[in-house]
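Trainee: sequence and predicted structure are below.
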Amino acid sequence: MYYDVHTHAFHPKIADKVLEQLHDHYGITAKGTGHPEDLLERATKAGLDRVVVHTAATAPDQVIPANNWSIDLAKSDERFITFGTMHPDYDDPEKEFAKLERHGIKGLKFHPDFQGFFMDEPKFYRLLEMVQGRFAVMFHVGDKLPPEKNPSCPIKLRKILDNFPKLTCIAAHMGGYCHWKWASEELAGYDVYMDTSSAIPFMDKQVLLDIMNKHPRERILFGSDYPLFDPEESLKELQHTLKLKDSEMEIHMSAADALFE
């Protein structure tokens, strides 16, 4: 199977609003509409078999609707693999985790920067105690602030990995958006997956090569960050930037099999 492990899709009623918010934050004009049908059409054109769709509850009262959306989306088409979400201030996480498990959801997405907490807060560690060994976890990592001031960063994620050895973890954006120097120092070569989403066009070439040389290729997963970027264009960019052979590209496109088999 060939995967795009980092995508987003939204209900048509809110898709335009979300894209506007993303543009305001990142200054990037989305390539896609954010609608599930558009995602599948673009993924198929790119030669991908499955897309992993992420959502993150930015407040406790969004947890249930966000997870219900993920459950319904996964049921709508076998090409969707959806991750659930949780917020550290939600009252009964165990009940929601059990619901996700009953519906076959195998992963969770956390975006500390948008969800309003720091990765090293005790309340978040209590959640991870419940999660490790049960769900794969996709972390948004990094942003425009320096690591010590940013809610997420490679340094904080390295501490999580040390404290939760049973946690199956994907560090988005090649280990940390705008934090690639620290991703190379703290995460490259460590027991963590990385994805290529929202990273390759913005990275210093030498830092990118350092990470690629240090980290196992089968632990680097292709991700486009649709709808900000188009999966086919992202695949071509990855191949061109790193001058990868087709066989090497297949490693990155199929490495997620280990997570979802």
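Mentor: Ah, there it is. What you see is a predicted model; the values in this text were computed from it and never measured.
Trainee: hey, let's count contacts and neighbours off CA atoms from now on
Mentor: Noted.
Trainee: tell me which element residue 109 is part of?
Mentor: Per DSSP states H and E, residue 109 falls inside strand 107-110.
Trainee: which strands or helices does that strand pack on?
Mentor: strand 84-85, strand 136-139 (3 or more Cα pairs under 8 Å, 6 or more residues apart in numbering; DSSP states H and E).
Trainee: correct me, but residue 170 touches residue 137?
Mentor: Yes. With contact defined as Cα atoms under 8 Å, residue 170 counts as touching residue 137 (6.1 Å).
Trainee: next up, a structure to set beside the first:
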Amino acid sequence: MNLDELIAIDVHTHAEISKDGHSSLSPELFGASADYFGSHERPTIDQMAAYYRERRIAAVVFTVDAEHATGHPRISNEEVAEGCAAHPDVLIPFAGVDPWKGRAGAREARRLVEEHGVRGFKFHPSIQGFDPNDPMAYPLYEVIEELGSVALFHTGQTGIGAGVPGGAGIRLKHSNPMLVDDVAVDFPHLKIILAHPSFPWQDEALAVATHKPSVYIDLSGWSPKYFPPQLVRYANSLLKDKVLFGSDYPVISPDRWLADFDKLDIKPEVRPKILKDNAVRLLGLKESAK
């Protein structure tokens, strides 16, 4: 990975389809997501690599394992990791492990890091049906912290299940960032990303990220033109070293996000931190051998 040539690092993109056509979401949930965000293509990992390479952007890629709550089988973490390994100049593998898997999930996480080069793990508490501070997830966090990996938590409202009766059983309360504050206390060296402007808990997310040294915020899932003013204010000041560019591709394209970000009132010296430098430091990225 040639860091000097990259203009940005997108820390939040989804592998939505496997090589054999298996979707990361059930047809019901995918249909609701498409209605909420607008219809979009579901690129393969190879297609994602080509897309990001053309734009000189690197991307963190993951899927979500919510098999316990939804009954829908996940996309293989190994497939995601191997797909990213084929494009190390632009793709960075994360994984999804259902916290309901307990110690079996912790063993899987260790194997994915040690044998497949996974750098972090994505959690979606609302879809997975758990509170981030539930002790049943702690064996998994222990491994992630020990190995120096990143735990990325969806926070705030989700478009998944929106408009489906009962929200398809998805409970928004699980994604309150204050629940992650407990995780940051109990695992003080665990690197944590709070994903998205955390509507309706934006102030809570800012408080946690300001108070806990290991907690970062990514800006995915929203066009920057809709960012709450307090988020922009903190990104420009107290959290300038802890805010990260993320798009939520493919539901939001980096092209749209970056175009709107250009119009945002962000200090010139802060822009490169948000777009790339903070992610390089958090993910421990290094230049590839020439």
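Mentor: Received the coordinates, thanks. Please read all numbers here as calculations on a predicted model, not as lab measurements.
Trainee: and the TM-score between these chains?
Mentor: Superposed pair, TM-score by TM-score structural alignment, normalised by the length of structure 1: 0.84. Supporting alignment: 256 aligned residues with a Cα RMSD of 2.9 Å.
Trainee: hang on, the earlier thing: looking at the helices and strands packed on strand 107-110 of structure 1, which is buried most?
Mentor: strand 84-85 (a mean of 28; mean count of other Cα atoms under 10 Å).
Trainee: what about it, how far off from structure 2?
Mentor: Once the two models are superposed, strand 84-85 of structure 1 sits on average 1.7 Å from its counterpart in structure 2 (mean Cα distance after the TM-score superposition for structure 1).
Trainee: what residues of the very next helix or strand once past that strand count as buried?
Mentor: As assigned by DSSP H and E, the chain's next helix or strand after strand 84-85 of structure 1 is helix 93-102. Neighbour counts over helix 93-102 of structure 1 (16 or more other Cα atoms under 10 Å) mark 93, 96-97, 100 as buried.
Trainee: ok, now stretch 230-250 of structure 2?
Mentor: 231-232, 235-236, 239-250.
Trainee: ditto for stretch 45-61 of structure 2
Mentor: Applying 16+ other Cα under 10 Å to stretch 45-61 of structure 2 flags 45, 48-49, 52-53, 56-61 as buried.
Trainee: so which of these sit within helices?
Mentor: 45, 48-49, 52-53 (DSSP state H).
Trainee: between the residues you listed, which sits nearest residue 209 of structure 2?
Mentor: Nearest to residue 209 of structure 2, judged by Cα to Cα, of these is residue 52 at 28.5 Å.
Trainee: map that closest one across to structure 1 for me.
Mentor: By TM-score structural alignment, residue 52 of structure 2 lines up with residue 43 in structure 1.
Trainee: for its match, what are its contacts?
Mentor: Applying Cα atoms under 8 Å, 6 or more residues apart in numbering, we find residue 43 of structure 1 in contact with 4, 49-51, 231-232.
Trainee: mapped onto structure 2, which of those residues are still contacts?
Mentor: Retained in structure 2: 50-51, out of those (criterion both residues aligned by TM-score structural alignment, their matches' Cα atoms under 8 Å).
Trainee: so which of the contacts of residue 43 of structure 1 sit within strands?
Mentor: 4, 50-51 (DSSP state E).
Trainee: is it possible to get JSON lines of those residues that adds distance to residue 115 of structure 1?
Mentor: Formatted as JSON lines, these follow (distance: Cα to Cα, whole Å):
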{"residue": "4", "distance to residue 115 of structure 1": "23"}
{"residue": "50", "distance to residue 115 of structure 1": "27"}
{"residue": "51", "distance to residue 115 of structure 1": "23"}
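Trainee: return the closest of these with respect to residue 89 of structure 1.
Mentor: Relative to residue 89 of structure 1, and with distances defined as Cα to Cα, the nearest of these is residue 51, at 28.9 Å.
Trainee: ok, the closest one touching residue 5?
Mentor: Yes. At 5.9 Å, residue 51 of structure 1 and residue 5 qualify as touching, with contact defined as Cα under 8 Å.
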